[in-house]
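Visitor: Can you look at this prediction? I've put the sequence above it.
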Amino acid sequence: MRFRPPRSAARTTTARAPRGALAETVEAPPEHMRAVLFDGPGDPSALRVDTIPVPSPVMDEVLVRVVAAGVNPIDAKTRAGGGVTPGIASYPVVPGFDLSGVVVASPFEAHPLPPGTPVFGMAAVPRTAGAYAEYAVVPSTSLARKPSSLSHVEAAGVPLAALTAWQLIVETAHAHEGQRILIHAGAGGVGHFAVQFASYFGAHVSATASAANASWLRELGAHVVIDHTTTRFEEVATDVDVVIALLGDESTVTRSLQVLRPGGLLVVVPSSGWPGYAEAAADAGVRATRFKVVPDGVALSTIGRLLDSGAIQVYIEDVFDLEDAADAHRHLETGRTRGKLVLQVSDG
């Protein structure tokens, strides 16, 4: 079963533990938990639910009771044999980077994230089991306190996509007033955050998307929305400072080179994108770089404050039960998701 949360539902507000407080008493975790696994590369039907031991944290890791887990393209790519598959040491694997939940165990009593603290962040898949499970161990530096204005379901849709967008727009493109940025796939998980961050920092934002998402993207801050089904973006966008290519195919990348100003920057995000982009960019007289997201609890805290202030928002298109992770992957792989998909793992 999958369900869509009511858009008008009040957001859950959770009291924050004092930053200097000692660990609160919380219920000890069980020995075993439900988790989604896959035993090797395959289609969405490769995902199965089983009972496995609850992981034990070491060093700086925090044990989190997962309430909700975000579903990202890299999850599906890894399940299919791409993504972070080269780092998988053995199967079965629990996928899932994004999570929102409650701290169960911290590295030490006076840790800034004591037991009972609502948190969100990124698991270290495939070095550890992922977020498609009732419990996960997460590096403490990859976590931040959950924004108080968001439910766990909403918060689970934030970390990987928002950090990717933040690091693309703020740390790589250095978005600023008057800068011209073109964002491909602006209505997706990363895209809808990238549009908002670029607009927040004053850039002139163009985005490619379908006509159905045009008015929504304008509400998020896009100045120009180009319907990729009817219009070639190079006929509209010109003299662009930065292109964020969330689609890394050869056609999109080579055509993007045509719209960049001399010395402009092309950022190619998909790891499976066209390998010839660097040489093509050099020939065109522009700069180019690949990109990989870095888990960063400090940046995530900043993003959380922007979410609490209402300056940016996360859009959750649909929510699936943990047992329906395969259906979530099937939906994701249609390529028509607006914003994010989330798995409801447990009660908040």
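Guide: Thanks, I have it. Numbering: from 1, shown residues only.
Visitor: only C-alpha atoms for contact and neighbour calcs from this point on.
Guide: Noted.
Visitor: residue furthest from the geometric center of this protein?
Guide: residue 283 (32.7 Å; CA atoms, centre = their mean).
Visitor: mind checking the SS state of that residue?
Guide: Three-state assignment for residue 283 (DSSP: H, G, I helix; E, B strand; the rest coil): helix.
Visitor: how close does it get to residue 261?
Guide: Taking CA to CA, to the nearest Å as the measure, residue 283 falls 13 Å from residue 261.
Visitor: Over to residue 192?
Guide: To residue 261, residue 192 is 24 Å away according to CA to CA.
Visitor: quick one: which of these two has more around it?
Guide: Higher neighbour count among residue 192 and residue 261: residue 192, with 29 against 17, using other CA atoms under 10 Å.
Visitor: which ones are touching that one?
Guide: Counting by CA atoms under 8 Å, 6 or more residues apart in numbering, residue 192 makes contact with 186, 217, 220, 339.
Visitor: Can you list the buried residues in the strand or helix carrying it?
Guide: Using DSSP states H and E, the element containing residue 192 is helix 189-200. The neighbour-count check on helix 189-200 (16 or more other CA atoms under 10 Å) flags 189-200 as buried.
Visitor: so can I have a markdown table of these showing distance to residue 61?
Guide: Formatted as a markdown table, the buried residues of helix 189-200 follow (distance: CA to CA, whole Å):
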| residue | distance to residue 61 |
| --- | --- |
| 189 | 27 |
| 190 | 26 |
| 191 | 30 |
| 192 | 30 |
| 193 | 28 |
| 194 | 29 |
| 195 | 33 |
| 196 | 32 |
| 197 | 30 |
| 198 | 33 |
| 199 | 35 |
| 200 | 33 |
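Visitor: Show the residue spans covered by the strands in the stretch 101-250 of the chain.
Guide: In the stretch 101-250 of the chain, the segments counted as strands under DSSP state E, counting those that start in this stretch are 118-122, 135-139, 143-145, 180-183, 204-209, 224-227, 240-245.
Visitor: A further structure is provided below for comparison with the first:
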Amino acid sequence: MKAIILEKAGGPENLHLAEVAKPSIKDNEVLVAVKAISLNPADVKPKYQDKMLNMMYGEKRPVILGWDIAGTVTEVGTDVTNFKIGDKVFGMVNFPGVGNAYAEFVAAPEAHLATMPDNVSFEEAAATTLAALTALQILEERINKGDKVLIQAGSGGVGHFAIQIAKAMGAFVNTTASAKNSAFVKSIGADNAIDYHTEKFEEILSDIDFVLDTQGGKVLENSVKVLKTGGTAYTTLGMDIDDVKASAKKENKTVSDILVHSSAEDMNTLKGMLENGSIKPNIYKTFAFEDMAAAHTEVEKGRTVGKVIVTL
């Protein structure tokens, strides 16, 4: 089968199309013929450092990157009960771990997938995986109807799902976005959009119940400032935040970090939200499988509105 492999750390130019063996499946897995792949910062950043690659994938080379897929089941393990050959499925495979998603076929645990809704394409399904799961796993059971929330970087992959999910939960949604993306974030549910180029959210907002942060650093520190007493901030960037956590605790505020994890239960929640229209992925650009390097370059620009998708 064809796969995009990475033989050594480096930039997008190190991603190469190659012929590799089709994976065999375990009893609890299905083999998926991949139709669409979603890219994330978690895909593109680790490839630059051997240390990061070793931590995430081990020292064996070449590496097949990626976790987010949508496709059709072509083989079913003996213990699988929820899927059959021909089913259209989507999910984030083996995160954290090795997903081997940049390939024509992917071996995926049954416990990481859901069947695709009839009202979405393969591209839309693939988009609604890691980023959507991150937003859901942060927000679910942590915000209530009427809460004032702040979603940082609302036009990004995680952000644009977080706005929609928070709105579906009945929250009043503030978000940061560039002026050119203000109309977009409002169209998907943001009640208030703050232009981070010309405005300082920490000088505008106060008494926020919950912050979802994807930026870290000074943005996270300033996010704590706008929380009400007893408020909570969750960040997707959990490195070196002990000082921020300690400072927040002194003010009776909470800062926590989270790492998204594969979950069929959560994928089925997202499936239901896709079906009823409470979330809709925004596909920013689509690339052919052979153009994976160009797709990585696009994600690295940090200016995507929604998701970058690769199709097979």
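Guide: Cool, got the structure. Here the structure is a predicted model, which means the values were calculated and not measured.
Visitor: Superposed, what's their TM-score?
Guide: After superposition, the two chains reach a TM-score (TM-score structural alignment, normalised by the length of structure 2) of 0.95; 310 aligned residues with a CA RMSD of 1.7 Å.
Visitor: Just the terminal-to-terminal distance for stretch 116-124 of structure 2.
Guide: 10 Å.
Visitor: List the contacts of residue 163 of structure 2.
Guide: With contact taken as CA under 8 Å, 6+ apart, residue 163 of structure 2 is in contact with 151, 154, 173, 175, 185, 188-190.
Visitor: Neighbour count and distance to residue 90 of structure 2 added to the residues you listed, as JSON lines?
Guide: Output for those, formatted as JSON lines (neighbours: other CA atoms under 10 Å; distance: CA to CA, whole Å):
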{"residue": "151", "neighbour count": "27", "distance to residue 90 of structure 2": "26"}
{"residue": "154", "neighbour count": "34", "distance to residue 90 of structure 2": "24"}
{"residue": "173", "neighbour count": "26", "distance to residue 90 of structure 2": "28"}
{"residue": "175", "neighbour count": "29", "distance to residue 90 of structure 2": "28"}
{"residue": "185", "neighbour count": "27", "distance to residue 90 of structure 2": "25"}
{"residue": "188", "neighbour count": "21", "distance to residue 90 of structure 2": "23"}
{"residue": "189", "neighbour count": "24", "distance to residue 90 of structure 2": "25"}
{"residue": "190", "neighbour count": "26", "distance to residue 90 of structure 2": "27"}
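Visitor: Can you tell me which of those residues lies closest to residue 224 of structure 2?
Guide: Closest approach to residue 224 of structure 2 among these (CA to CA): residue 151, at 12.7 Å.
Visitor: now the helices for the stretch 151-300 of structure 1?
Guide: In the stretch 151-300 of structure 1, the helices defined using DSSP state H, counting those that start in this stretch lie at 152-156, 159-166, 189-200, 214-220, 250-257, 277-284, 297-309.
Visitor: Buried deepest among those helices, which one?
Guide: Mean neighbours per residue, mean count of other CA atoms under 10 Å, is largest over the helices of the stretch 151-300 of structure 1 for helix 152-156, with a mean of 29.
Visitor: Against structure 2, what's the mean shift for it, could you check?
Guide: Taking mean CA distance after the TM-score superposition for structure 1, the mean distance separating helix 152-156 of structure 1 from the aligned residues in structure 2 is 0.9 Å.
Visitor: What is the corresponding segment of structure 2 for that helix?
Guide: With TM-score structural alignment applied, helix 152-156 of structure 1 matches the range 122-126 in structure 2.
Visitor: Stretch 320-334 of structure 1 too?
Guide: Aligning stretch 320-334 of structure 1 against structure 2 (TM-score structural alignment) gives residues 287-301.
Visitor: Which positions within that stretch qualify as buried?
Guide: By neighbour count on 16+ other CA under 10 Å, the buried set for stretch 287-301 of structure 2 is 287, 289-296, 298-299.
Visitor: Among the residues you listed, name the ones in helices.
Guide: Counting by DSSP state H, the buried residues of stretch 287-301 of structure 2 place 292-296, 298-299 in helices.
Visitor: show me the contacts for the residue nearest the centre of structure 2.
Guide: Residue closest to the mean C-alpha point of structure 2, counted by CA atoms, centre = their mean, is residue 131 at 1.7 Å. Going by CA under 8 Å, 6+ apart, residue 131 of structure 2 touches 40, 157-158, 161.
Visitor: returning to what we had before: closest one to residue 83 of structure 2 out of the ones in helices among the buried residues of stretch 287-301 of structure 2, please.
Guide: Nearest member of these to residue 83 of structure 2, counting by CA to CA, is residue 292, at 29.2 Å.
Visitor: Check the contact between the closest one and residue 309; I expect there is one.
Guide: No - Residue 292 of structure 2 is not in contact with residue 309 according to CA atoms under 8 Å; the separation is 9.5 Å.
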